[in-house]
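Undergrad: I'll drop the sequence and a predicted model, then ask my questions.
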Amino acid sequence: MPYREHPYRAVPYLLNSRPGAAGSVDLHHSPLAFVHRGGDPARENTMAAFEAAVAMGYRYLEIDVRTSSDGVLVVFHDETLERITDGTGPLSEKTWQQLAGLRLRASGEPLLRFEELLTRWEDVHLNVDLKDGASVDEFARLVEAHGAHDRVLAASFNDARRHRVRRALSRRVATSGGWVVTALIVLLGPLGLMQRLGRRSTEIDCVQVPISQGRIRVVTPGFVRRCHRAGLQVHVWVVDEPEEMRRLLDMGVDGLMTDDAAALAQFMAERDGAVWPQR
């Protein structure tokens, strides 16, 4: 069933799930475009990358967060600092003051606090991958403090973190399924056993998956149909080639995440049925 015919759940974060969202273009039944870590590997998870993406027309930013030793939520993917910064060791062992002095080796950009990004724009949506258990309480506190419930999606491979987020918040935020739910859809779906997911599928709003996991092809027409029947959107990462973008959207996928912000922006601008910029 193509996404244009699919009755989405009415989730404010997923603006294409309901018509006439206040303050935005009507994205109803249009595909969503996300920049993965900012869509610029040289400036991964930095304010400069996110500002450039928003200027291109993006309103969905996929990010990762980890917690410093003094409880600050930092926009950062890796457990340790070496791959992209001039620092060393686990991020969790550094204070924010120490982390603020580091720079990305490729671009010289500083690290970014989650609260800075959350408050930078009022109309930008953050797809937040909670990378450590300590991030849950601070994430919930900041969402509550800034009334950002409709602008964030809580994502984690660890389903327990998603449950903790829900319990910590005064009202619901959008969530995506972890590995357990996704694996069950992949494995049970072809056997006609989707009903065995029970409440697992009703507690989430989408699945965010790679095209393949090892030798297993995850995103297939059957997988997309099964997710849609369960009321779930399908967002796919990481997609950088226009031909792959086209193939996936033709299959009925609801959102694409990319490391190449310029390529996906151009594709969306030329795609029939897409809304671009996402304003």
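TA: Structure received.

Undergrad: make it CA atoms for all contacts and neighbour counts henceforth
TA: Will do.

Undergrad: Residue 207 and residue 180 touch, don't they?
TA: No: counting by CA atoms under 8 Å, residue 207 stays clear of residue 180, with 11.1 Å between them.

Undergrad: got the residue ranges for the strands in the stretch 101-250 of the chain?
TA: All strands of the stretch 101-250 of the chain, identified by DSSP state E, counting those that start in this stretch, fall at 112-113, 125-130, 152-155, 174-175, 206-210, 212-213, 216-217, 233-237.

Undergrad: got TSV for those, with distance to residue 265 and mean neighbour count too?
TA: Output for those, formatted as TSV (distance: least, CA to CA, whole Å; neighbours: other CA atoms under 10 Å):
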stretch	distance to residue 265	mean neighbour count
strand 112-113	24	20
strand 125-130	16	23
strand 152-155	21	24
strand 174-175	24	24
strand 206-210	20	22
strand 212-213	23	12
strand 216-217	26	10
strand 233-237	15	23
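
Undergrad: State which helix of the protein is the longest.
TA: Criterion DSSP state H: the longest helix present in the chain is helix 135-146.

Undergrad: okay, pairing it with this:
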Amino acid sequence: MTKAILICHRGLSRQAPENTLAALEAALAAGADVIEFDIRTSRDGILYVIHDETVDRTTDGRGRVADMTSAELDGLDAGSWFGAAFAGERIPRLSVFLDACKGRIGTYAEIKAADPARVRDMLAARGMLDRAWSFSFDEGIRAQMRARVPDLRRMVLFQHTGSVERAVAAGAHILEFNETNVTPERVAQAHAAGLVTQLFYAGAEEAVFERALSCGVQQMNIDEPDVLRAVEARLMLPVS
């Protein structure tokens, strides 16, 4: 068994405020191979790394990201909600975030509300396309990805496609499972079709990690890297 590629979901969001530069640095310190992050667009067209439609949960402000200017978003505190040590942490502009990732970590961009061609061009300008891929829950954005940015690798969810065949037909490069639908047969079929397999899991149950690793899942999009690595170490121990 080989070690899985570790993807820190929204950065290392158990130790630092999600989708911030602090969460990126924490993910790097934890040995992450890839960072997952979310992208939205301000009222004046600046791309930001933030998950929610509004700033209410993860900053000291209120309102929809799409209704706020970059000046307003740049002034928000995106760290104090998580802990006093992170007071003053900002919502990163995507340009700043990618600059901090360049040459240090792979990138998985979940596009919540942004032009995928702009995201692709920002990655390409930094020479980062070879270690990047994208996904969106928005069907319209997924269609734009297929039509306009074919050189940016795309991920699909098994829960959306329902089969490996439909994932291939959708032009996917990566197929993501979750703890309810990952099976050895589906993972093997995906590998035979040339797809990279991935698991999304926000929990910490060792049995889930063990099952996914035993199925042969190659990438783990998770919140608990220490649990994953502990399970891997146990599975790799020689049988006495």
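TA: That came in fine, so what should we check first? These numbers were taken from a predicted model, which means no experiment stands behind them.

Undergrad: that older thread, nearest to residue 65 of structure 1, of the strands of the stretch 101-250 of structure 1?
TA: strand 125-130 (5.5 Å; CA to CA).

Undergrad: Could you name the helices and strands sitting against the longest helix along structure 2?
TA: Counting by DSSP H, the longest helix found in structure 2 is helix 225-236. For helix 225-236 of structure 2, the packing partners by 3 or more CA pairs under 8 Å, 6 or more residues apart in numbering; DSSP states H and E come out as helix 206-215.

Undergrad: Kindly recompute the last result at 10 Å.
TA: Judged by 3 or more CA pairs under 10 Å, 6 or more residues apart in numbering; DSSP states H and E, helix 225-236 of structure 2 is in contact with strand 5-9, helix 206-215.

Undergrad: Quick one: distance of that helix to the chain centre.
TA: Counting by CA atoms, centre = their mean, to the nearest Å, helix 225-236 of structure 2 is centred 21 Å from the centre of its parent chain.

Undergrad: And the contacts of that helix?
TA: Here helix 225-236 of structure 2 makes contact (CA atoms under 10 Å, 6 or more residues apart in numbering) with 1-4, 6-9, 12, 14, 27, 30-32, 203-210, 213-214, 220, 222.

Undergrad: Give me the buried stretch members for that helix, please.
TA: By neighbour count with 16 or more other CA atoms under 10 Å, helix 225-236 of structure 2 contains the buried residues 225, 227-228, 231-232.

Undergrad: Show me which of these is closest to residue 128 of structure 2.
TA: residue 225 (23.7 Å).

Undergrad: can you pull the contacts of the residue nearest in space to the middle of structure 2?
TA: With distances taken as CA atoms, centre = their mean, the residue of structure 2 nearest its centroid is residue 36 (2.2 Å). Residue 36 of structure 2 sits next to 7-12, 19, 24, 106-110, 132-134, 221-222 when contact means CA under 10 Å, 6+ apart.

Undergrad: Under the alignment, what does it map to in structure 1?
TA: Taking TM-score structural alignment, the alignment pairs residue 36 of structure 2 with residue 62 from structure 1.

Undergrad: what's the answer for residue 227 of structure 2, then?
TA: Residue 227 of structure 2 maps onto residue 263 in structure 1, by TM-score structural alignment.

Undergrad: need the contact list for residue 97 of structure 2.
TA: Contacts of residue 97 of structure 2 by CA under 10 Å, 6+ apart are 19-21, 24, 37, 48-49, 91.

Undergrad: can you map out the helices along structure 2?
TA: With DSSP H as the criterion, structure 2 has helices spanning 21-29, 70-74, 94-101, 116-125, 139-148, 158-161, 164-169, 184-192, 206-215, 225-236.

Undergrad: The closest residue to residue 78 of structure 2 other than its chain neighbours: neighbouring residues, count only.
TA: Counting by CA to CA, 6 or more residues apart in numbering, residue 78 of structure 2 lies nearest to residue 59, which is 4.2 Å off, once chain neighbours are set aside. The tally of other residues near residue 59 of structure 2 (other CA atoms under 10 Å) stands at 22.

Undergrad: Counterpart of residue 59 of structure 2 over in structure 1?
TA: Residue 59 of structure 2 maps onto residue 85 in structure 1, by TM-score structural alignment.

Undergrad: close enough to count as contact, that match and residue 46?
TA: No: in this structure, residue 85 of structure 1 is not within contact of residue 46 by CA atoms under 10 Å, at 11.7 Å.

Undergrad: what's the mean gap between the longest helix of structure 1 and the aligned bit of structure 2?
TA: Superposing on structure 2 places helix 135-146 of structure 1 at an average distance of 2.3 Å from its equivalents, by mean CA distance after the TM-score superposition for structure 1.

Undergrad: Would you check the span in structure 2 matched by that helix?
TA: Using TM-score structural alignment, helix 135-146 of structure 1 pairs with 115-126 in structure 2.

Undergrad: In contact with residue 169 of structure 1, which residues?
TA: Per CA under 10 Å, 6+ apart, neighbours of residue 169 of structure 1: 137, 139-141, 143-144, 149.

Undergrad: Nearest to residue 161 of structure 1 among those?
TA: residue 137 (9.7 Å).

Undergrad: Buried residues in stretch 213-222 of structure 1, which are they?
TA: For stretch 213-222 of structure 1, by 16+ other CA under 10 Å, it's 218-220.

Undergrad: Ignore what I typed, I meant stretch 138-154 of structure 1.
TA: Those would be 138-140, 142-143, 148-154, for stretch 138-154 of structure 1 by 16+ other CA under 10 Å.

Undergrad: before we move on, what about stretch 139-153 of structure 2?
TA: 141-142, 145-146, 149, 152-153.

Undergrad: which one's the longest strand in structure 1?
TA: The longest strand of structure 1 (DSSP state E) is strand 60-67.

Undergrad: That one vs structure 2, average distance?
TA: Per aligned residue, strand 60-67 of structure 1 averages 0.8 Å (mean CA distance after the TM-score superposition for structure 1).
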